[in-house]
Structure formats: C-alpha cells, structure tokens
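1. quick one, fold the following:
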Amino acid sequence: MLQTIYSSKNYRWFVFAAIGLGSITHVIHVGSISIALPTIAREFNVSLTTIQWVVLAESLTLSAMLLPMGRLSDIIGRKPMYLSGITLFGLMALLSGSSPWIAHKYGFSYPILLMIPFRILQGVGAALTQANGMAMVTSTFSAKERGKSLGAHGSIIGAGGIIGPILGGVLVTYLSWHWIFWINLPLCTMTFLGILFLLDSSRFARSDQRDKKYDWIGATLSSSALLIFLLTLSNGGNFGWSSPPIIVGFLVFIGSIFSFIWWESKSSSPMLDLSLFSSRGFSIGVGSNFLSFLGVHSFRFLITFYLQAALRLTPAQISLVLIPNAISRIILGPLSGNFSDKFGTKLFTTIGLFLAGCGLLLMSFMTDKTPIWYVIFSILVMSSGSSLFISPNSAAIFSSAKGNKYGVTSALVNLSRNSGNVTGIAIATAIVSGTMLSSGFSSNVEEVMTSSTGSPVLLTFISGMQTVFVLMAGLQFLSSLAHLTTRRPNIVGY
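-> Next comes the predicted model:
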C-alpha cells in the first residue's frame, strides 16, 4: 500500500497534504490565541506588557531555534526532526492549557508564569516542524511547480487563518480559553501519523551535508543574538529606552551579530551560508519578508483588543470580522504563485507590499466610532496585498538556493517571518504602552476593556494603535519601493 503511494505520480501531493495538516494546525493555534488574549489577560488580571508573553514565549523560541534546527535537519534528516517537533508541540499545548490547574495543585500563585515555560517548549516543537515543512514541500515539487506549490501552501495557511479565529471565538465564548490549547492534541496526532506513514523516509534522509559537523558555535551566537534583541525590544517600555539594561542589551546584540558573521565566514561547515546574501534579490526577499510580517502581526495583536474594547464585539463576532483576512490568502495565494511562475515575481511583490501599506494606513484612521464596514475593508486591503506578496517572494528566495541548502533556506524564510511576528508584537506593545504611560494611564488590559466609549483611557489606547499602523504602513511602502527599484532577475518559471 505504502509503496503504491510512494511510486504514485501524485506522490508530491500526498507529501503536501501531510505537511499541510501540520502547517494548518499551527496557524489555527496562532489564530485562536489572538482571539483569546483579551480573555486570558482579564482572567489573570495582567497588563498588556505581560500578556504579550503568552505569544512571545513561543514566538521568541521559534525564531531563535529555526536557523539551528534547519541546519541540523540538513545533517540528521527532515522526517525524524519533524516528527519530534509535532510531538513536542502537541504535548506542550496540552500542558499550557492546563497550567491554571497545575499551578493550583503545586501551589504556584501566578499561573501565567507556569504557562510561559510550556510555551517556550512549544516553540521548540514549532521550530522543528517549520524548519522542515517548507523544505520538504520544495524538494518534492519540480522547479516549474514551485510557485504553484507555495501558493497552494498559502491557501492552507489562509484556511487556517479562517478556522483559527472562528474556532477560537467559539471555544472562548461557549467553553473556555483552555480549549484553544487542548484542541491541538488531536490535530498533532493526525499530523504525526500522516508524516510517519505517507512520507518516504529514503526521500527525506540526510542530505550531502551529513558528513559535515554541526556548527554549534554559530547556532549559539545566532540564537543568542536574536533572543537578546527581542528581549531587549520587548522590555524597552518596562525599563525605559535610555536605561542601562536596554542600552547594554542592544550593544550585546550588535556584538553578537558581528561575532556570528565573523565566525560563519571562517567556519568550514557554517550553519548559514553567507554567500546566499551575495544575491541582492535574496537579501531583499528575506528583508521584505521580515517587514511584511512585522506589519501583519502588529495588526493581529492589537486588532482584537481594539474590536473588543472600542467596538464592543464578542470573541465570536471578532472571529467573523477577521475572516476576510484569511479568505484573501486562500484566493490570492495560489493565484499569485501561479501567475508569478508565468510572468515573474517582481510585479506581484511590488504591488502586494504597496497594497499592504495602504491597508495599514487606512487602519490608522480607525477610532472608537469607526463603522465596522470600514474596519473590514481596511483589513481586506492589507490582507490582499500580503497575500499577493508572500508566495512569489518565497519562490524567488528558494530559487537562489541549492537543494542541499533547502533546510537552512526554509528555516531562514520562516525565521524572517517569525522574527517579524515577534518584533511586530514587541513594537506594538512598546508604542501603545508608552503612549498610555506618558498620558498618565497604566497599560492594564482590564482598565482598557472596561472603559466606556470616548473615555480618555480608551482614546489613548487607540492613539497608540494609530501610531503603530502609520509606522508599519511606511515600512511596507519602503519595502515595495526596494522591490520596484532593485535590479534583479525577474524570475519566471525557474
């Protein structure tokens, strides 16, 4: 039976289906959490700067571990690494959802502090899957179908983007927020079985990098640099941006980056092949991927608080408002992938980033009296632009890498995405919290959520949110300009 599948001409789609289930599981999880954050914050009675760590604990770890896990997978093999990751992800989701009861049983006063270690380990599991998923899809499809496969993968992400908020809204409204974690266990189990039986181990064995040593020093330097940067950025509002801990943090980050580059340039078996960045197109692709998700995730983090506090929507209603964001990904992801195979990537990446910037700029005009149609329209414009951009940009990046570098390239693409997500949350939190503190308010979520329409604390929160969206819109426009003006091959059917 399995040999029939392995020899089938449609085998690549069996691989795609198995990996797609794992991808959609993580996207559903992220979308559900975004809906549940206000509820979790109110139950734990914590501030905006504290509740962000429910997301950041996983995302920080995921971002820091992606590059090392991608390189390690090139050496060990992608299938066993993926199976280990999906197992760890599911188990830690179970424990995260159960953290209040575990805390009560063992006498912990603050359940959220117990949840964070579980979320960190969940991030390790996510890194193991994300570092390998796209690499396995890319290596299975031919070069001429790469845009098509990545576009189809974008549809999977879009479907998860629809299911996640809806499922999160239903679970939070009718059951409890704990279920947004527990629901991952059956999904991870199905993914594990699909990968175990459908993927031919011989096709995803170690690459020709297997005889090379793993770059432990490079892995340590890259992970440390990213963790220091994101921790420093996310704590700037707490300590003050000019305080010694923050200044030292940024200096250590810069030193770690230079040390990493120096070490990788002299290593006989570098974790990251710096020659990849000799291509201007590759560098711009990775950089713009970071900026794209920087804008998208700052929106995702703030919008649920805005819709619940300013427009008085329930979690279930919020999930419906966010559906256009995912529908555009389902429709435009495959279309942009297919058309970029035929007409090149530059047109779609340039227009996509410009539209994303327009959507974020429209959001910067939202107030506590904004009609819901305007909110939905703004989201649709931003998400349409992002959907046009992602698949062609990812395809262009992979075209610059050799097959034995797909693991680290996949990790690098996901790293730029996840570090963009984390940095977006950190920047959004820092700006909104800073705006509220400078106006004499605390950043306690309960105070914002229970405020009346037109109250000073709510208007101050919205003012900070508007500043975030203006900043993110400007970054999308600059990134679009970089794609428009750079001289690089307009890749067609590579």
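2. going by C-alpha atoms from here, please, whenever you check contacts or count neighbours.
-> Will do.
3. in terms of secondary structure, what does the helix or strand encompassing residue 126 contact?
-> Applying DSSP states H and E as the criterion places residue 126 in helix 111-140. Contact here means 3 or more CA pairs under 8 Å, 6 or more residues apart in numbering; DSSP states H and E; on that basis helix 111-140 packs against helix 11-44, helix 48-76, helix 78-97, helix 99-106, helix 146-174, helix 406-438.
4. I'd like the structure of this one too, to check against the first:
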Amino acid sequence: MQSSGSRGWAGLVFISIAVSLIIVDSTIVNVAIPAIVDDLGITSTQVQWVQEAYTLVFASLLLIFGSLADRFGRRRIMLIGVVLFVLSSVAAALAPTGDLLIAARLVQGVGGAMILPTTLSLINATFRGRERGIAFAVWGSTIGGMAAVGPLLGGWLTTAFSWRWAFGINIPLGILIIIGVLLTVSESRDAHAKSIDIVGGLLSFVTFGALVFGMIEGRTLGWWESTGDFTLGEWTWPFALSPVPIALTVAVLAAVAFVAWGLRRERAGRSSLLSFGLFRIGTFRSGNIAALVVSLGEFGIILSLPLWLQFVLGFDALQTGLILLALAVGSFFASGAAGAASGRIPAVWVVRAGLIAEIIGVLWVAFVIAPDAAWGWLVPALFIYGFGVGLATAQLTGVILVDVPVEQSGQGSGTQSTARQVGSALGIAILGTVLFTSTAGVLTSSLNDQGVPAAQVDQVVSQVVDSAGGAIAGLEESPDTAPLADAAKTAFSDGTRWAAFTAAGFLAVGLVATLALPARRPDDDVDAPTSAASPPAAP
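-> The predicted structure follows:
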C-alpha cells in the first residue's frame, strides 16, 4: 500500500475544513433561529424553510455536481462552490426579510452541493487501504463534531453580537479553505467522463424539490383539502384540492421518469446522472439504503432542541450552544475510536454500535424533556448521542464507497451524499411537522380543559405554533396570560418529546437496515480499484 504522504494529509485538513464550512452553517442556524424569529418576525413554516431551502437545493444538486466534478475536476468544482457559498453567506447576513434570507439559503445550498461530494471523491482518489479508512473516519467525525460546534459558535455569535454574524463567520473560513486547497490538494478528474445528463439532473431536482415541499407544507396547506393560502407573487392557489398531494404525485412521477431515463441512457451506452451499475455493488446498494433511513433521525432532533431550550427553559443562545457542546465532545471521542477501529474491526459493527448509542441518547433526551427539566441530565444523553453520530457517520461512508471504482468516485460520493441529504431533509420536515402538530394538539386540548373561549384558544395556539414557540415569553409576561404560557410550555415540551421519539424510531429502522451490510474489514482490497465497466456483483 503506497502512503499518501504529508501533502495528502495536509490536504485532508483543508478538505475537512471545507466540510466544516457547510456542516457548521447547516447547524449554526438552529441556535440563531429564535433571534431571527424576533428580528425578522418569521413564522414556524418559514423557520422550517430557512433550514429546508438549504437542504432542499443541497440534496437536489448533489448528483449533478458529483458528475460534473468527475468531468471538469473535483478540486475546481469544490473551489467554485466555496466562493459561491461565501458570497451567499454575505447575502444571508444582510437579509432584511425572511423571504430574502430563505432565497440566500437556496443559493448557499448550491454552493454546499458543489463542496460535499467533491470532498469525498478527493479523499477516495487520494488515499488507499487503511489510510483511506482513517481519512474517512476524520471526514465523518468532522461532520459529527461540527454539527455540535455549530450551535456553540452560533450561540456565542448571536448572544455577543447578532445572528447575522452566524453567516458572516463563513467569510474567513472560505478564504482559508481556498488558499489551503490550492496549496495542498491535487486536481482529480475522470479522463473518460462522458456527456452530462442534463435531463436526469432536471428530473432529480423536480423529484427532491416536490417531495420536500409536500412534506413541509402539508401541515399548513393541508394534506388533501386546502386549509391555507398558497401564493406565488400575485397569484393565489384557486382550488379546493391542496397543492400538497399534487406535489407528492409529481415527486413520484419524476422519480419513476428519472430511473427510466437513466436506464435508457445506459442501455444506449451513454452516461446517466446516476450510474445504476453501481447498485450492483452490494455494499453500495445496501449502504445507501441504510444511510437514507439513518439520516431521517440523525440530525432532525437538532431542529427542535434549541427552540425548546430557549423558549421553554429560558436559556440564551450561548447557553444553548454550551449544552449542545456535549454532542461535539462525544463525536470527537468517537473520532479516536473510529480511527483505531479502522481496518481492524468490520466497519459495519462500528456503524451498528454507533446507531445503538444514538438510539440510547435520543431516548434519554426524550425522557428528560419537561417544562421544568434540569439541563444537567441532558449533557450525558447528548454526549452518548454525539458519540454514536461520530461512529456511525464515519464508518458508514467507508462501507458505501469501499468497492466503488476511483473513476466513478464522484458519482458514488454524490449518490451517498444525496441519500444522506434526502434523509436529512425528510427528517427535518417530518420531525418539524411532528413538533408543531403535536404542540398544537396538546395546547388546544389543554386550553379547552381550562375553559378558555374557543376564539382565544385558536389565537393562542396560532401565536405559539406560528412563532415556533417564540410567543411563550410574551404570554408569560402578563399575569392574565401566565397560565396560558404554562400550558404552552408543557405542549411545546410534549411536541419536542414526540419529535425525539420519532427520531429514535427512524434510527432503529436504520439499525435494522444495516443487517444487509456484510461484516468484513474494508482494508487492502481497495488498493486495486475495480474496473468501472465491471463492478463486482452483489453478494
């Protein structure tokens, strides 16, 4: 096995910082959301869209940019993505309204989609054997660690300065990445790359876009009949049938068309956006299924916890970040464990151990959540959860890509990243819906039991849910509405608890999905990449 040399490891540092850029940004916003709610007056639906606008575009374009990177250069695409990400971060930091903030987040998603798959394919092309396993462990642990460092950094910036600095921090990080990558990372591309599948790209974008739109907007627009106004500019949806079932139908039809189109191109000897031949590789196929399901529950809980900690328990953004730091500590401990296990213990065992730790941690969080919860009980729970995230994320990536030929690493990493991001997007949409729907139901029932007039019940429930919990503090200030605030705190706690239980359920399904993965060590068999024309048959 040939060593990658000091330049390769130095390059890994800047590749990991590039991963940190997009992961920190996707999590830093969670802690800043309450301040954004107060400053810009955004609704609970906009709260979800501030997250989902980024994740939606991110997931929709990963396959496209993974393919483009193979053809035009992985380092080049990554650097373009960093520049775009930084510029859109400036726009987000200066956004005067919620709609413009969401628009900036959409553009950030484009930049993030250019960065993530290229970091993976660069690692896949640079390292071999056990070094590759260690590199993947560093990459995966960076994701887990930064997912928790983001809230801490966001809490400090929001408390000490403004939520706008949560986006401004991307500027110096972006400059550091550009300089470091140019100095330490060699260009990598597939010399035999074929034409780009533009139609496949459009179909994948429509599939993921329509799916996430339906999952988010179902709560407000109605799952079947229209229950809210859907407007685009001056145009308003005129039908009794909600646009949500139409969007979900479009997603299914577009997905079918995407698969049919890709298979047709491959039969004709042309390249498709997604190399369906890769799914004949057993580890790739089973690993992607597991990654999608695991991601449904892995980071979605981070959406609800900061809202609950600040609006129910009364912590500020910095205190919230400090509590969530336990996640980072757990993940960094997992980094050492994953690196030590690489090449010695079957990676799938490490993945399963990580998922079990995540389930234990999330269930612990669920049982601790209450209006008067003691924050000290959350710390060990989040540590265990973070430890599991670090183990599972790093090693699952290695399992998925271990048998993927280097010349197809862009498509392979793009596919597994898409599986993760689609799962993450659906997780945020589903857990957000569970959070706000449960809160509304519990609060309505509680206020009715107190004999509150129906008109006031509707008003209070709308205020609490539409503000994502931000209205609780206002209710608490007046003696007349203090009992309503207590009911709102209990309802929001119950909603957060049910979101945690839902996340644990998804993680349990993901654990079962890993049973299809082979228990072997992904070691020196990756030194000689398999031919792209003849991927190994599924076991």
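5. where does the TM-score land?
-> Here the TM-score for the pair of chains, by TM-score structural alignment, normalised by the length of structure 1, is 0.91; 473 aligned residues with a CA RMSD of 2.0 Å.
6. re earlier: mind checking the helices and strands packed on helix 111-140 of structure 1 for the one nearest to residue 395 of structure 1?
-> helix 146-174 (5.5 Å; CA to CA).
7. what span of structure 2 lines up against the following helix or strand past that closest one?
-> Counting by DSSP H and E, the next helix or strand C-terminal to helix 146-174 of structure 1 is helix 179-182. Aligned using TM-score structural alignment, helix 179-182 of structure 1 spans residues 165-168 in structure 2.
8. mean per-residue distance, the matching stretch versus structure 1.
-> Compared with structure 1 after fitting, stretch 165-168 of structure 2 deviates on average by 1.0 Å (mean CA distance after the TM-score superposition for structure 1).
9. what does that stretch contact?
-> 25, 28-29, 32, 89-90, 92-93, 153-154, 157-158 (CA atoms under 8 Å, 6 or more residues apart in numbering).
10. now do stretch 442-458 of structure 2
-> By CA under 8 Å, 6+ apart, the list of residues contacting stretch 442-458 of structure 2 reads 461, 484, 487-488, 490-491, 494.
11. got these as CSV, with secondary structure columns?
-> Listed next are those as CSV, based on DSSP: H, G, I helix; E, B strand; the rest coil:
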residue, secondary structure
461, helix
484, helix
487, helix
488, helix
490, helix
491, helix
494, helix
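12. out of those, name the two that are farthest from one another.
-> Among these, 484 and 494 lie farthest apart (CA to CA), at 15.3 Å.
13. for the residue nearest to the spatial centre of structure 1, which non-adjacent residue is spatially closest?
-> Against the mean C-alpha coordinate of structure 1, by CA atoms, centre = their mean, the closest residue is residue 418 at 3.9 Å. In space, and not counting its chain neighbours, residue 418 of structure 1 is closest to residue 63: 5.5 Å by CA to CA, 6 or more residues apart in numbering.
14. what of residue 97 of structure 1?
-> Nearest to residue 97 of structure 1 is residue 178, by CA to CA, 6+ apart, at 4.5 Å.
15. same check, this time on residue 207 of structure 2
-> residue 251 (4.3 Å).
16. for that neighbour, which residues are in contact?
-> Here residue 251 of structure 2 is in contact with 206-211 (criterion: CA under 8 Å, 6+ apart).
17. neighbour-wise, which of the contacts of stretch 165-168 of structure 2 leads?
-> Highest neighbour count within those, by other CA atoms under 10 Å: residue 154, with 31 neighbours.
18. how much space between it and residue 102 of structure 2?
-> 18 Å (CA to CA, to the nearest Å).
19. same question for residue 375 of structure 2.
-> 32 Å.
20. compare the two (neighbour count), which wins?
-> Per other CA under 10 Å, whichever of residue 375 of structure 2 and residue 102 has more neighbours is residue 102, with 22 against 14.
21. map the more buried one across to structure 1 for me.
-> Looks like residue 102 of structure 2 aligns to residue 116 there (TM-score structural alignment).
22. can you find the partner of residue 497 of structure 2 in structure 1?
-> Checking TM-score structural alignment: residue 497 of structure 2 goes with residue 466.
23. can you tell me how far residue 452 of structure 1 sits from residue 75 of structure 1?
-> Counting by CA to CA, the gap from residue 452 of structure 1 to residue 75 of structure 1 is 57 Å.
24. and what of residue 411 of structure 1?
-> Residue 411 of structure 1 is 14 Å from residue 75 of structure 1, by CA to CA.
25. comparing those two, which residue is more hemmed in?
-> Set residue 411 of structure 1 next to residue 75 and count neighbours by other CA under 10 Å: residue 411 wins out with 30 against 21.
26. nearest residue to that one other than its sequence neighbours?
-> residue 131 (4.4 Å).
27. surely that neighbour meets residue 405?
-> No: using CA atoms under 8 Å, residue 131 of structure 1 makes no contact with residue 405, being 11.7 Å away.
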